[in-house]
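Colleague: pasted the sequence and its predicted model underneath.
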Amino acid sequence: MSKVVLITGGSSGIGKSIGEFLHQKGYTVYGTSRNPKNYKNSLFSLLELDVKNTVTINNAVQSVIKAEGRLDVLINNAGAGITGPIEEIPEEEIKANFDTNFFGPINVIKAVLPQMRAQNSGLILNITSIAGYMGLPYRGIYSASKGALELLTEAFRMELKAFNIEMTNVAPGDFSTNIAAGRYHAPLKEDSPYKASYGQTLELMNEHVDSGSDPDMMAKAVYKIINTNKPKGHYKVGEFMQKFSIVLKRILPDTVYEKMLMKHYKL
């Protein structure tokens, strides 16, 4: 019997690549989108789900369970980017980002746990980010939201062991997706003390995404994790230097690592 997989944010980017790859491997895949009617050529079923709306979350999860009688894998992929000087990002935008990147995944997890507990089995993959391992300039809110999800997963893993439910983080580096188009960008203000440094950092970030890795790399990594008997708590997927940056943060003095980041971003 093929495993039943639910992927939030499955209409584009990494989520779409994962869904198509798993579909081709014989999995029963359900993706989600806030507006599934806009994606008529999806290879797998798309359900309406907004991670900021618990009604849509519960409706989508119950639709899968009603149709399939089970839910084996949840991939918490839906997320949003945000950039800007922390001082200049409106509070409502900071809260909105955490609603999508942190509170949203929590509510999707809460919705699937009763079914997984009843099955005495299940796997939850939270798609975080290598940016969640470090505070990046002009991406501080994004780093914080993804870092919070990384830590949450560590606690969840221990709470769920008794129910035979596994949870893990998968942290991608820069991938060639449309995430930059959907980001909230704090505007470049003419009178801002951050204008020059934020402007050049923004250009650099967009270049990284445009020249990023193929999302199929993430799809293959997720497939491998799903077929791992006891998944680890953390996986990193991306170019060598992006993954190695986490190792460097662990071994270098804070001030040295900070200088390295500032040099990278030309600050």
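Modeller: Structure's in. What do you need?

Colleague: alpha carbons only for contacts and neighbour counts from here, please
Modeller: Noted.

Colleague: any idea how far stretch 240-260 is from the chain center?
Modeller: The chain centroid and the centroid of stretch 240-260 are separated by 22 Å under Cα atoms, centre = their mean, to the nearest Å.

Colleague: so for that stretch, what gets flagged as buried?
Modeller: In terms of neighbour count (16 or more other Cα atoms under 10 Å), stretch 240-260 has its buried residues at 242-243, 245-246, 249, 257-258.

Colleague: farthest-separated two in those residues?
Modeller: The distance between the two most remote of the buried residues of stretch 240-260 (Cα to Cα) is 16.6 Å, for 243 and 258.

Colleague: how far away is the spatially most central residue of the chain from residue 106?
Modeller: Ranked by distance to the mean C-alpha position of the chain (Cα atoms, centre = their mean), the top residue is residue 127 at 3.3 Å. Separation of residue 127 from residue 106 (Cα to Cα, to the nearest Å) stands at 12 Å.

Colleague: against that first model, consider the following:
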Amino acid sequence: MESKVVFITGGSSGIGKSIGTFLTNKGCKVYGTTRNLENYPDFEPFTLIQLDVKDVESIKKAVSDVVSKEGRIDVLINNAGVGITGPIEETPHEEILKVFETNFHGPIHMMKAVLPQMRKQGGGAIINITSIAGYMGLPFRGFYSATKGALGLITEALRMEVKDFGVTVTNVAPGDFATNIAAGRYHAPVLDGSAYEDKYAQTLDGINVDVDSGGDPMQVAHAVYKIMNQKAPKVHNPVGAFLQKFSLCLKRILPDKVYEKLLLNHYKL
């Protein structure tokens, strides 16, 4: 079987690197992207190319270069993303715009760039890496939840629009995994005397503990590979610890106030 050409945004570390490494070992031709290629002179697992998901011209050039070299792009994995925490009232609006530019607008730019090629070649797959956090509004992570939730809804809509072109669109929603996302996350400062000071600081500590003790991101890579080999993948594919996935079932069946109470108890709010 012909090797699939896979294009992964945010491929230099974390979940993206794990996916790229796993797919390369499965025989795929993988192109990962990074904003700062000069920081990875000895990167080995797969080919790393320059791309900034906030820069449309950068996207067009990278996609064009891969198509020129390989003649096709079989799978786009929209993985690049950034974290953000903070009280909604106190988070600077410029930071809100930045996280939406990367987590929401960036994947849209990427999908627009690859869809003409996928139509031309008669098919393809788009896999959006969202988050279990995107299925619920989490306290002090509301903007992150909003970006991932919005991308999940775009996934639902786009898969219906492009189904006649042989293009499948799905999302993989990871829970907490041990990655370096905390290092690049924007934290609204804990302000002395703020009405949110104690609760936000407490929640922030808990978030960092959850990430540090998270699962192996290779679990996400296995899920992506499975989806790539399905003719009709599901639109929603949560990946993570049992309780994280079970929380989505509870949200569907419990009354809103009951589910909210569970979250309040979990975050000790």
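Modeller: Perfect, thanks for sending it. Only a predicted model underlies this, so the values are computations on that prediction, with no experimental measurement involved.

Colleague: let me see the TM-score of these two.
Modeller: TM-score of the superposed chains, computed with TM-score structural alignment, normalised by the length of the first structure, equals 0.99; 267 aligned residues with a Cα RMSD of 0.6 Å.

Colleague: corresponding residues in the second structure for stretch 61-74 of the first structure?
Modeller: Under TM-score structural alignment, the alignment places stretch 61-74 of the first structure onto residues 63-76 of the second structure.

Colleague: what's the first-to-last distance across the matching stretch?
Modeller: 10 Å.

Colleague: what does residue 113 of the first structure align to in the second structure?
Modeller: Alignment of residue 113 of the first structure against the second structure is given by TM-score structural alignment, with residue 115 as its counterpart.

Colleague: burial count for that match?
Modeller: 20 (other Cα atoms under 10 Å).

Colleague: aligned to residue 98 of the second structure, what sits in the first structure?
Modeller: Per TM-score structural alignment, residue 98 of the second structure is aligned with residue 96.

Colleague: in three-state terms, label its match for me.
Modeller: At residue 96 of the first structure the chain is in helix, as set by DSSP: H, G, I helix; E, B strand; the rest coil.

Colleague: re the thing from before, closest to residue 186 of the first structure among the buried residues of stretch 240-260 of the first structure?
Modeller: residue 258 (23.2 Å).

Colleague: what does residue 169 of the second structure align to in the first structure?
Modeller: Aligned by TM-score structural alignment, residue 169 of the second structure pairs with residue 167 of the first structure.

Colleague: does its match really touch residue 125, like I thought?
Modeller: Yes: using Cα atoms under 8 Å, residue 167 of the first structure makes contact with residue 125 at a distance of 5.8 Å.

Colleague: for the residue nearest to the centre of the first structure, which residues are in contact?
Modeller: Counting by Cα atoms under 8 Å, 6 or more residues apart in numbering, residue 127 of the first structure touches 75-77, 169-172.

Colleague: quick one: it and residue 21 of the first structure, what's the gap?
Modeller: Counting by Cα to Cα - residue 127 of the first structure and residue 21 of the first structure are separated by 16 Å.

Colleague: ditto for residue 209 of the first structure
Modeller: In this view, residue 209 of the first structure and residue 21 of the first structure are 21 Å apart by Cα to Cα.

Colleague: neighbour-wise, which of those two wins?
Modeller: For residue 209 of the first structure versus residue 21, neighbours defined as other Cα under 10 Å are more numerous around residue 21 (20 against 17).

Colleague: how about the helices of the stretch 51-200 of the first structure, start to end?
Modeller: Applying DSSP state H, counting those that start in this stretch to the stretch 51-200 of the first structure gives helices spanning 54-68, 91-98, 104-119, 140-160, 179-182, 195-210.

Colleague: how big is the offset of the first one relative to the second structure?
Modeller: After superposition onto the second structure, the mean distance of helix 54-68 of the first structure to its aligned counterpart is 0.5 Å, using mean Cα distance after the TM-score superposition for the first structure.

Colleague: please apply the same query to the fifth one.
Modeller: Once fitted to the second structure, helix 179-182 of the first structure is off its aligned match by 0.5 Å on average (mean Cα distance after the TM-score superposition for the first structure).

Colleague: and the longest one, by the same measure?
Modeller: On the superposed models, the aligned residues of the second structure are on average 0.4 Å from helix 140-160 of the first structure, with distances taken as mean Cα distance after the TM-score superposition for the first structure.
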